[in-house]
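*Asks:* mind folding the following:
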Amino acid sequence: MKTVSTADRPNVSLRDAATLVALALKRTTNKAGQPRIRARMSSKTFKRLTGRRIGGANSAKEFTEELSNLGWLMVRMPSAYGFVRSASLTKWPLTKSNVIAKELEQIGGESEAKALDDARRELGGSIDVGGPSNASDASNRAEGKKKVVR
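*Replies:* Model (predicted):
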């Protein structure tokens, strides 16, 4: 397998960088040879592929808009980028406002600060993106119980 050497790395516009990244993502397959709907790319690979880093807010916005036009969404992580095919989101479950009905009622009843403080406190327990989503999940993990996926 031929790899790109650091000497051969391009220095392209943000639009062209989005094109190269989308092409690499499109060509990435799983073990069964099917196209992936999500993938990670290290910052090092991203720089090798495009010759650049995503800098400030304006360049990130321009890059993600171009990438979105090509059917992909991007999430920046500390040492990598996460990508998901836009079309796959239509299959994801919807979250409705009724799951935070109590908080919405508090906000409407002049208890906005308390509702938001409580929400921040609850979210503070989740350290990573895949971490526990609520207190019972956290206590189950602390006790070594497996999370039931429904």
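
*Asks:* from here on, contacts and neighbour counts on C-alpha atoms
*Replies:* OK.

*Asks:* tell me, what residue is most central in this protein?
*Replies:* Val75 (3.7 Å; Cα atoms, centre = their mean).

*Asks:* that residue and Ala138: what is the separation?
*Replies:* Val75 is 25 Å from Ala138, where distance means Cα to Cα, to the nearest Å.

*Asks:* ok, now Thr29?
*Replies:* To Ala138, Thr29 is 34 Å away according to Cα to Cα.

*Asks:* now show me the structure for the sequence below, then we'll compare the two:
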Amino acid sequence: MDTVSATATPNVSQGDAAALVALALQRTKNKAGEPRTRARMSYKTFRRLTGRRIGGAKFVREFTAEMMNLGWLMVRMPSAYGFVRAASLDKWQLTKSDAVAQELKLINEGAVAEALDIARQELGEHGHVGKSTNAYAAPIPRKKPGAMDK
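*Replies:* Predicted structure coming up:
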């Protein structure tokens, strides 16, 4: 199959593109031969299959809505699109608010900036905040539980 040029006119509608992508995802099996609940698709494969590039916000909204109707969620990644079967999320563990009880208390007290400082510091310590978004050169002192009860 020939690759599609960067200036190619889309050869299928968004709904048809979603159907072709969902079919490819459905046919993707794991080592045991069972359907996958998550998969990636390269930008090149997407273009070859649909004659399209995922472009502006309107296309992304409409295409992801079509994928959702077909039972898939989509995430744009640096080198590919990621897809997760929506039904598989029901099996995922819930994150409960007690995980951020200290921050919720600060937010309720009107100290949103302090709660965000704590979040950014902790995320930075664990490598979750990239260099471009982590504006904190010096560590921010973190209050110990109970220290804010004054």
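
*Asks:* TM-score, when you put one on top of the other?
*Replies:* The TM-score (TM-score structural alignment, normalised by the length of structure 1) is 0.77; 125 aligned residues with a Cα RMSD of 2.0 Å.

*Asks:* host element of Ala39 of structure 1?
*Replies:* Per DSSP states H and E: Ala39 of structure 1 is located in strand 38-42.

*Asks:* immediately after that strand, which helix or strand?
*Replies:* Next in sequence after strand 38-42 of structure 1, counting helices and strands by DSSP H and E, comes helix 43-50.

*Asks:* show me the helices in structure 2, by range?
*Replies:* Assigned by DSSP state H, structure 2 shows helices spanning 14-27, 43-50, 57-69, 101-108, 112-125.

*Asks:* need these in JSON lines (columns: mean neighbour count and distance to Ser79 of structure 2).
*Replies:* Below are the helices of structure 2 laid out as JSON lines (neighbours: other Cα atoms under 10 Å; distance: least, Cα to Cα, whole Å):
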{"stretch": "helix 14-27", "mean neighbour count": "18", "distance to Ser79 of structure 2": "17"}
{"stretch": "helix 43-50", "mean neighbour count": "18", "distance to Ser79 of structure 2": "7"}
{"stretch": "helix 57-69", "mean neighbour count": "16", "distance to Ser79 of structure 2": "16"}
{"stretch": "helix 101-108", "mean neighbour count": "15", "distance to Ser79 of structure 2": "34"}
{"stretch": "helix 112-125", "mean neighbour count": "16", "distance to Ser79 of structure 2": "24"}
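
*Asks:* and those as TSV, adding distance to Val4 of structure 2?
*Replies:* As requested, these are exported to TSV (distance: least, Cα to Cα, whole Å):
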stretch	distance to Val4 of structure 2
helix 14-27	14
helix 43-50	6
helix 57-69	18
helix 101-108	49
helix 112-125	40
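
*Asks:* which one of these lies closest to Leu89 of structure 2?
*Replies:* Proximity to Leu89 of structure 2 (Cα to Cα) singles out helix 57-69 among the helices of structure 2, at 12.8 Å.

*Asks:* which strands and helices sit next to the closest one?
*Replies:* The contact analysis (3 or more Cα pairs under 8 Å, 6 or more residues apart in numbering; DSSP states H and E) places helix 57-69 of structure 2 against helix 14-27, strand 72-76.
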